[in-house]
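Q: Next come a sequence and a model predicted from it.
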Amino acid sequence: MSTSLAWESNHGKDPDVLIIGAGISGICTAINLLRHTPIRNFLLLEKGSQIGGTWNDNQYPGCCCDVWSHLYSLSFEPNPSWSREYPGQEEIHAYLKRVCQKWGLYSFIQFNSVVEDARWDGETLKWCSKVRVTGGKSEEFAKEGYVIKSDYLVSAVGQLNMPYYPDIPGLGEFKGTVMHSARWDWSKRIEGLNVGIIGNGATAAQIVPEVAKTAKTLTVFQRTPNWLVPRDDKKISGMRQALYRYLPPIRRRYRASLMDFRESWYDAAVVEDSDLNNTMRDLCAELMTKQLVDKPELVAKLTPNYPPGCKRIIISDDYYPALNRQNVELNTGTIEKTTETGIVVEGKEIKLDVLILATGFKTVQFMYPIKIYGENGRSLEDIWPSGARAYLGITVESLPNFSMLYGPNTNLGHNSIILMIEAQSRYITEMISQVHHARSNGHTLSITPSNCTVETFNEEIQERLQKSTFASDNCNSWYKNEDGVITNNWCGNVIEYQNRVSAINWKEYEITGSCAETLLKKDKSRLGRVVEESNSALIPIAGVVSMAALGVAAYLVRYGPRRIR
């Protein structure tokens, strides 16, 4: 195996920074390096053949975002031309590609490159990452793979990148078409066929209405019901797009109002048995009853026994109407096995031509399947014996000069994840800058969160999370691991998190190297944050704003357009 073969052949030396993943997190971090540092010797490795991460992987029918388009975009790269309130996959992917082109990121990205393992070298204070080339032109340069050494390693692989396939006996025996939602095959025909879909979460709620239009029959296999609220999606007029383009203050004010609205939903989605959470439950139940007019017997099957927010709340205008169709059946029985011709549920075989797996991702296995080895060869499995954890979801004990984006306990149940990613990227960029500055001046620097820092932080957030809807005993979700530990979600709102990562307290880190004392003398590095909410007193008035938000939702349920009934 040649060392750094592909990278050195083009650049002459190893990168200072290696970023794994070219989705939104990797793109944001790379741009921040260009915006705020002199670092130009960095590399993004992407396992796919295109940028975009989850928005490149997921290309199924009806794929779209459940956050408003003007809030699901980078603050420093607004898009005044979003065509809809909720963007579709193709429009989001096109936006990300435009951003990459504008900032010249393609010259920093190496596609079809899978990082198999990364090891910290305590002598050189560098990360050694083993890369396997999977296809494309890259194979011509490094057919056997190669190793890249970097001063800093960033994981931007996210939480939603490895599809989860259900453990159903006989799944491999099915003779029809099998597709995971994240591996959709558009060459396979669905029209006029008998289709089954396993899952009824956010992804299934987008696929079902589209497939139901053309399938002969569609059977939705439901394990656990979900709460659902109306989307009220609509086109953004050309006049509004022009206003957002030529009068940026109007666009910024609109984005701020969306930020306010989403933050105000925190109590409704996260605080169990709060007045707002109970109001949310009532509105969801009313919407269900209103839209299932032809199949009222489904209401009981679709009503969860857990509070809204315990599992991801579905946002849809057409899921219930799709279930209301005569060619669609909701099956809530226990799946026993798969045969060559269908699925057996409680002794009865349901004949199928196509089986769709809307079963999500391996969300609690952060960094999977990459093998990570930190100080003294300590593996990530040894570091996380009871589940993934990190300080601020960004830095991990025993992993020097390493950071994550969208790491443990940074997912949200109420707002746009991009708001979290941008804050994390600013924090990480400062850490990278310190290491780069030391190296550029002939010094060394190693930064690792102390065990005490990680322990104290995680004790705090887990205690708070136990009081949230995520911790309800009545539901299992991708927010938890098998032991019930909430490894994915943040315990507060976005503003709180942004404030907590607006400065780096160097006393919370174990810092070694020839210029360690210089950094420790700084005490703190103040980064600030992107302030996007329209009212600095948002948190104290959140209850008022939430009631207004729920009032809008109630109006949509009771008097909304006919298409959502």
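A: Arrived safely. Numbering: from 1, shown residues only.

Q: from here on, contacts and neighbour counts on C-alpha atoms
A: Fine.

Q: How are the strands of the stretch 401-550 of the chain distributed by residue range?
A: Ranges of strands within the stretch 401-550 of the chain are 402-404, 446-449, 503-505, 509-512, 524-526, based on DSSP state E, counting those that start in this stretch.

Q: Residue 477: which of these is closest?
A: Closest to residue 477 of these, according to CA to CA: strand 402-404, at 22.4 Å.

Q: For residue 169, give me its contacts.
A: For residue 169, the contact set (CA atoms under 8 Å, 6 or more residues apart in numbering) comprises 336-338.

Q: Now tabulate the strands of the stretch 401-550 of the chain in TSV and tack on distance to residue 113 and mean neighbour count.
A: Below are the strands of the stretch 401-550 of the chain laid out as TSV (distance: least, CA to CA, whole Å; neighbours: other CA atoms under 10 Å):
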stretch	distance to residue 113	mean neighbour count
strand 402-404	19	27
strand 446-449	27	24
strand 503-505	32	16
strand 509-512	32	19
strand 524-526	34	14
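
Q: putting a second one here so we can go through both:
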Amino acid sequence: MTVAGTTEVEVAIVGAGFAGLGLAIRMRREGRRDFVLLERADDVGGTWRDNRYPGVACDVPSHLYSFSFRPAPDWSRVYAPGAEIQQYLRTAAADEGVAEHVRFGAEMSRARWTGDRWDIRTGAGTVRARVLVLAAGRLTEPRLPAIPGLGDFEGPVVHTARWDPATRVDGRRVGVVGTGASAAQVIPQLADRARELVVFQRTPTWVVQRGDRPYTAEERAHFSRDPGAARRHREDIFDEAERGIAARRRLRPAIDELRARARAHLDAQVTDPDLRRRLAPGYEIGCKRIVLSDELYPALDRPHVTLEDSALVSVESSTAVAGSGRRHDLDVLVLATGFHSTRQPYADRVHGRTGTLAQHWSEGMSAYASTAVHGFPNMFVLDGPNASLGHNSAVYMIETQIDYVLGALAHLGAAGGPLEVSAAAEHAYVRDVDRAARDTVWLRGGCRSWYVDEASGRLTLLWPGSARSFRERNAEFDPRPYLGTAGAATA
């Protein structure tokens, strides 16, 4: 309902990526229609809309990186290209009737709790909602390095998450800053096109075999004819990924076997002993995100590709200066430098009962059940604090949180509201997560990573256990930890 330029809805969802669309689809299937998705861009897809660099693809197998309640039997490859994933989300939004609920060009500029509703200001008008769901993701704002002279570089400077297809790289001298997951996908593509390619590596990355391939026509037809076969295939992929948590917990022999697998991959693909030495990480495997690639090492071993094993420290006109002192004349700079992951840019725009979400998260992101935050009634965060994984599919985690939010909405419908989790419950949950994370490779592996909050040193992005353990703890909504409900703890 719209009154005097303000839209009144039961639920406002910020973001139309996997999390926002997944919740919207499930709500529609439950018969809920009183909601809106607020999307700042002009299309759905989130990460898979924004990232269009050459070679972009998922590093979770396609059949697992899709909704369990909306399987797709006809994925083209074991690891789907980014454009195919976005099309999957577009089709899902259209087929499920969600597209009509999306308001594009509606970036949230401020959300404020008014005592019984959320007042949300956007680029497309004001929305008043009983419930606010933040589904903005954690890989949305590119991290641009503070490099002296970068703004004065004479050629194009493009971040992988803001790739401009008009960027000319063919036959030119191209520099890539970074060797993480995005860099590992774009480097082989640029190596095929550039006259010279310089890769600035601040820290080597652990790389394991990817094993990507197209699905055959027979396989795709089989999955289409037999949904049970596709479901079993998904379950097999999930079970194999779940076994990876043992290495992240530094358990033996799992971590030794994973490390040996990565070292064997490096030895098999890089013949130059000096290059192999410079590509060997000095921290424990899994501390940073492990890269899956069969193409990165061969690309770095090509004669026109230079591995600059030090960081880019300054730019002088068209010359990139490395920490080693070496200077590289370039025509194009590609920044594969990641995102603001642990400090979410939207947090200072959300005003709860006593302050902003950024203030509440000043010591690192936190939430009860990785979803609800004390001081922010009727608000839920998807794909936020400790709600992702370093070894399995984020979509599985999102679906767990969707179940939780649907339970909360059902409770609100029956009991009134508002719902606000107690401070004691949030603190106890965070204490449990911190205790579980203490001896994992993410905190004991000897590296700096975007999984860990720089100010507090807490593991704030990842759930430190198995995906199943997250679902066992967090899939079912329980009103008891909430203020003003039966059995609730005090704040």
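A: Received the coordinates, thanks. If you're wondering where the values come from, they're calculated on a predicted model, not measured in any experiment.

Q: As JSON lines, the contacts of residue 169 of structure 1 with distance to residue 176 of structure 1, secondary structure and neighbour count would be great.
A: Below are the contacts of residue 169 of structure 1 laid out as JSON lines (distance: CA to CA, whole Å; DSSP: H, G, I helix; E, B strand; the rest coil; neighbours: other CA atoms under 10 Å):
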{"residue": "336", "distance to residue 176 of structure 1": "18", "secondary structure": "strand", "neighbour count": "16"}
{"residue": "337", "distance to residue 176 of structure 1": "15", "secondary structure": "strand", "neighbour count": "17"}
{"residue": "338", "distance to residue 176 of structure 1": "11", "secondary structure": "strand", "neighbour count": "19"}
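
Q: Show me the subset of those that structure 2 keeps too.
A: Counting by both residues aligned by TM-score structural alignment, their matches' CA atoms under 8 Å, structure 2 reproduces these contacts from the contacts of residue 169 of structure 1: 336-338.

Q: Give the equivalent position in structure 2 for residue 186 of structure 1.
A: When structure 2 is aligned by TM-score structural alignment, residue 186 of structure 1 is paired with residue 165.

Q: In what element of secondary structure is that match found?
A: If you go by DSSP states H and E, residue 165 of structure 2 is not part of any helix or strand.

Q: Measure how buried it is and give me the count.
A: For residue 165 of structure 2, the neighbour count with other CA atoms under 10 Å is 10.

Q: Could you count how many residues lie near the closest residue to residue 516 of structure 1 other than its chain neighbours?
A: Distances taken as CA to CA, 6 or more residues apart in numbering place residue 445 nearest to residue 516 of structure 1, at 6.2 Å, with adjacent residues excluded. By other CA under 10 Å, 22 other residues sit near residue 445 of structure 1.

Q: Touching, residue 445 of structure 1 and residue 511? I think so.
A: Yes - counting by CA atoms under 8 Å, residue 445 of structure 1 touches residue 511, with 7.1 Å between them.

Q: re earlier: and the residue nearest to residue 516 of structure 1, what's its match in structure 2?
A: So residue 445 of structure 1 corresponds to residue 417, using TM-score structural alignment.

Q: go on, residue 21 of structure 1?
A: Counting by TM-score structural alignment, residue 21 of structure 1 corresponds to residue 15 in structure 2.

Q: Run a quick neighbour tally on its match.
A: Residue 15 of structure 2 has 29 neighbours, counted by other CA under 10 Å.

Q: check contacts around it.
A: So residue 15 of structure 2 contacts 37-40, 46, 134-137 (CA under 8 Å, 6+ apart).

Q: State the distance from it to residue 468 of structure 2.
A: 26 Å (CA to CA, to the nearest Å).

Q: end to end, how far does stretch 163-173 of structure 1 reach?
A: Taking CA to CA, stretch 163-173 of structure 1 runs 20 Å from one end to the other.

Q: residues in structure 2 aligned with it?
A: Stretch 163-173 of structure 1 corresponds to residues 142-152 in structure 2, going by TM-score structural alignment.
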